[in-house]
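Asker: how does the following fold in three dimensions:
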Amino acid sequence: MSLNPTCAPTPPPLEHTSPPLSPNATPPPPDGGYGWICVISQFFINGFTWGVVASYSVYLAYYPSHNLFPDSSPLDFAFIGGFNFAFALLIAPIATLLTKLYGVRTPMLLGIILLPSSFIGASFATKIWHLYLAQGMGIGVAVGLIYIPATAIIPQWFLKKRSLASGICSAGSGIGGHIICFATEAMLQNVGLVWSLRITAAVVFVVNLVATLLMRSRDEEIRPNERMFNFRLWRSYEVRLLLGWSFVLMFGYIVLMFSLSDYAIAIGRSNSDSAVVAAVLNLGAADRYGRVEIAGTLTFVCGVLVFVMWVPATTFSVLVTFAFLSGAILGVFWATIAPLAADVVGLKELPAFLSIIWLSVVLPTVFAEAIALKLRRPGLGARSYLHAQVFTGLSYILASFLLFELGRFRRNAVSH
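Answerer: Predicted coordinates:
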């Protein structure tokens, strides 16, 4: 499934026919066995890391409406949400290094301690900078320490079933986000902000601890490249296309993830309804995907849906329908990035390439929602998000063209 990352295009190896292994060759993935336990574990890790991050959209609507931090502005809360993603990705080189030195579980266990600690810290916040540190940076770093080391494990166990396994894992973030959005809204209404954060802390600690203890890598068999980065990979046209897709796509993804529930309020719906929209958005993300061509198609379709459904949506029913349909393809990046990266560079270079990918999308994750808020025109009511909607749709459509080009290039490489 890999291509030579540093040379001119060469056809990808066939998945079903391979020569006998030399003593130093990478053993083929077993396509099952204990790998399915890892899939279940990754499912829950995704649900209680990225699913929890997705539920920040409920807090994003809650904080400004309750004026809990008078020294804050809506832009502050947008940046805090962006910090969740940005610091999760910025910590990737350190997480990768810790994995190489001490094994996959060491950074994950550090994250498991930090994640609930950050939620508890946020429950004591009285100033906006407290939230920046706890609910922004702390949660982001914790998610990265848990998620980044686990990402490279599933491709090690699967080849022919790699897309299926990755799709099941990705469903965790969608289903987890769906459950946690509803639970967060219910807790905010019934036990208040402080205990909502503390209960979340207890749940994420238990679930992620059990899932992490069940994870098992095949690093000793595969012996991946020991470098945190391999910048020679940039020589590959395919690598540059995949990085371009990731970068552009993330602008649209962040805006959709964090703005849709606030848009529900902009068209006159309640905080409870905005939580429903956020939850349905995450429920739709439980779909599964294929590889280059399918991922490109889903990216394009998501952009089209923004223009044909979200832009004209002024009723709750249309908005929920859009949330479900777009949610089915919203998280295409998280569902496909590991198998796509393994396709392009192979298992040995996968950790180093993923480190580059994580860092490449830091800027979009930090600034996308801030850009959306700057594009918003509050005085226009239901049309207040028009410019942000166009920005989101164009991001997805442009990103899809980069992936279509990647598919075309790979097909031409095979034919020649």
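Asker: when you work out contacts or count neighbours from here on, use the C-alpha atoms and nothing else.
Answerer: Noted.
Asker: OK, contacts around the residue nearest to Asp287 when sequence neighbours are not counted?
Answerer: Leaving aside its sequence neighbours, Asp287 sits nearest to Ala328 (CA to CA, 6 or more residues apart in numbering; 5.4 Å). Contacts for Ala328 were tallied using CA atoms under 8 Å, 6 or more residues apart in numbering; they are Leu281, Leu283, Gly284, Ala285, Ala286, Asp287.
Asker: buried residues in the helix or strand containing Ala328, which are they?
Answerer: Using DSSP states H and E, Ala328 sits in helix 316-330. Buried residues in helix 316-330, counted by 16 or more other CA atoms under 10 Å: 316, 319-330.
Asker: using TSV, lay out these together with distance to Phe409.
Answerer: Below are the buried residues of helix 316-330 laid out as TSV (distance: CA to CA, whole Å):
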residue	distance to Phe409
Phe316	42
Leu319	37
Val320	37
Thr321	35
Phe322	33
Ala323	33
Phe324	32
Leu325	30
Ser326	28
Gly327	29
Ala328	27
Ile329	24
Leu330	25
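Asker: please give the structure of this sequence too, so both can be compared:
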Amino acid sequence: MASFHESQNLSEAASQMAEKPPQKGSVNDELTTKTNSPTTSSSFPEGGLRAWLTVLGGSMVVMCTFGIVQSFGVFQDYYTRVSLKEHSPSQISWIGSFQLFLLFAVALPSGRLYDEGFFRYLIACGSLLYLFSVFMLSLTKPHKYYETFLSQGLGVGLGMGLLFLPSLSISSQYFRARRSLAMGCVIAGNSAGFGWAVRYLCRLLLTCTGLLIYNIRAYGFISLLLLSLSFLSMKTRLPSRRERPDAPPIVVKPLLIDVPYMICVAGAFFTFWGLFFPFFYLQLYGSLHGVSHSFTIYIIPILNGASLFGRTIPNFLADYYGRFNVIIPMTTIAGLLMFAMFGAKTEHGIVAFAILYGFFSGCFLSMAAPMLTVFAKSVDEVGIRIGFACFIFSFALLTGNPISGALLRAPEYLWSHAIIFNAVMVLFGCFLLTVSRAMVAKAKGTQWV
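Answerer: Below you'll find the model as predicted:
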């Protein structure tokens, strides 16, 4: 009889344990250890001075790169009303979209070079090209579209492309169980400290035409300081593939037949297609809806400031409950929030929208890369999987905002067309991510993915 009760208690305890979410360190430990891998599940430091200095260095790179990308809303407003006013919003948005295109497209070759051990060369070359292009932007003349496009779109974009993926991926060499949190901290650098301050500086000084040159140069000198510090603080921990002759070859073909991975990439593609619309056009939206010009300079800083919390809190939860389980509901809410722009026509309404959208969209921006590592079979695959996906995303980022600009049909500005298009794209992307999540959960035998 006692034996029966003991067996019943053990069964109940097992049932309760199965219903509880896994503990930290057990969720998304997806990188299975192979005999030729230089790491084991216990060999990741999961912290320490060197690890967090590397995260800090990566966040400083993101401050410089994404800082100017997510500030393009003020450039869009300034170019449309002042220095490139003879061009349509769609034509002007090609400058910022080409930046984003190169930021992600160059991730494929830079990811491969990163895997081969050229990390420091990528950071050095990317920093030099980025800084040179920023200072060239300060020398562009008003109403010279091609000068602005070459310096801000092409030059800055190429420099960011060389910098971004390596500075994000290197944190995966120090963290496994806390990888989502570490990568989230890197991405959150754009919304914190210098990133927020520089975006506000850009908006403040761009209101005075004569100070544009000095504003961009100030941005360049501060970026020089941050990129120098990041170069000194980031350090690789694992031997590169070139240093391990027994390392398996990393090729793209297996990724193309990985169905859950490709569906995930497709879902993120559509999400990226619509997600940046408020970052590019919200300030212009406020200006054209009667919001005072003295207030509009705060709109994008508020949007990005709110995304700081959206880029850190969900990443912390993702290490416990799974990356898909966090990113899908948060991004779905961001897509639904875009419809709220129809009612945001006052200062208070626009501020409320900026705070909410910044928070929920920030989750996708910081969780997209950690989500892709769920599919990696070893740490050697992290760079190529993220790089390949970023290359695909780049075409969505290249075309999304110019399409939105064309849908606006300036000078009529038909906002409903652009809002509906971008909201539907984000929601459709979330649907595909849900399909991918279901396939991953079935393959892993757990819902905590």
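Asker: who's in contact with the alignment partner in the first structure of Phe221 of the second structure?
Answerer: Under the alignment by TM-score structural alignment, Phe221 of the second structure pairs with Ala202 in the first structure. Applying CA under 8 Å, 6+ apart, we find Ala202 of the first structure in contact with Pro116.
Asker: and the gap between the aligned partner of Asn412 of the first structure in the second structure and Cys390 of the second structure?
Answerer: Taking TM-score structural alignment, Asn412 of the first structure has Lys442 as its aligned residue in the second structure. Distance, Lys442 of the second structure to Cys390 of the second structure, by CA to CA, to the nearest Å: 26 Å.
Asker: the two: which is more packed in?
Answerer: Legend: neighbour count by other CA atoms under 10 Å for Lys442 of the second structure and Cys390, higher for Cys390 (28 against 11).
Asker: residues in contact with the match of Asn412 of the first structure?
Answerer: With CA under 8 Å, 6+ apart, Lys442 of the second structure has no contacts at all.
Asker: figure out the helix or strand that it lives in.
Answerer: Per DSSP H and E: helix 415-444 holds Lys442 of the second structure.
Asker: mean deviation, that helix versus the first structure?
Answerer: Superposing on the first structure places helix 415-444 of the second structure at an average distance of 1.5 Å from its equivalents, by mean CA distance after the TM-score superposition for the first structure.
Asker: now do stretch 29-39 of the first structure: distance to the chain's middle.
Answerer: 22 Å (CA atoms, centre = their mean, to the nearest Å).
Asker: list the buried residues in the helix holding Lys442 of the second structure.
Answerer: So helix 415-444 of the second structure, judged by 16+ other CA under 10 Å, has buried residues 415, 418-434, 436-440.
Asker: picking up where we left off before, in the buried residues of helix 316-330 of the first structure, find the pair that's most separated.
Answerer: Phe316 and Ile329 (20.3 Å; CA to CA).
Asker: which residue in the second structure aligns with the residue nearest to Asp287 of the first structure?
Answerer: By TM-score structural alignment, Ala328 of the first structure lines up with Phe359.
Asker: ok, now Leu354 of the first structure?
Answerer: Using TM-score structural alignment, Leu354 of the first structure sits opposite Ile386 in the second structure.
Asker: can you pull the contacts of that match?
Answerer: Neighbours of Ile386 of the second structure in contact, by CA under 8 Å, 6+ apart: Ala107, Leu108, Gly111, Leu165, Ala369, Leu372, Thr373.
Asker: where does it sit: helix, strand or coil?
Answerer: helix (DSSP: H, G, I helix; E, B strand; the rest coil).
Asker: distance check, it against Gly155 of the second structure.
Answerer: Counting by CA to CA, the gap from Ile386 of the second structure to Gly155 of the second structure is 23 Å.
Asker: returning to what we had before: average distance between the strand or helix carrying the match of Phe221 of the second structure and the second structure?
Answerer: If you go by DSSP H and E, Ala202 of the first structure is part of helix 192-214. For helix 192-214 of the first structure, the mean deviation from the second structure after alignment is 1.1 Å (mean CA distance after the TM-score superposition for the first structure).
Asker: what is the subsequent helix or strand relative to that helix?
Answerer: Next along the chain from helix 192-214 of the first structure, counting by DSSP H and E, comes helix 219-222.
Asker: which SSE is the residue nearest the centre of the first structure in?
Answerer: A centroid search over the first structure (CA atoms, centre = their mean) returns Trp334, at 4.4 Å, as the residue closest to the centre. Taking DSSP H and E as the definition, one finds Trp334 of the first structure inside helix 332-345.
Asker: Thr99 of the first structure now?
Answerer: helix 92-102.
Asker: which secondary structure elements does the helix or strand following that helix sit against?
Answerer: Going down the chain from helix 92-102 of the first structure, the next helix or strand is helix 105-123, by DSSP H and E. Packing partners of helix 105-123 of the first structure (3 or more CA pairs under 8 Å, 6 or more residues apart in numbering; DSSP states H and E): helix 92-102, helix 139-151, helix 192-214.
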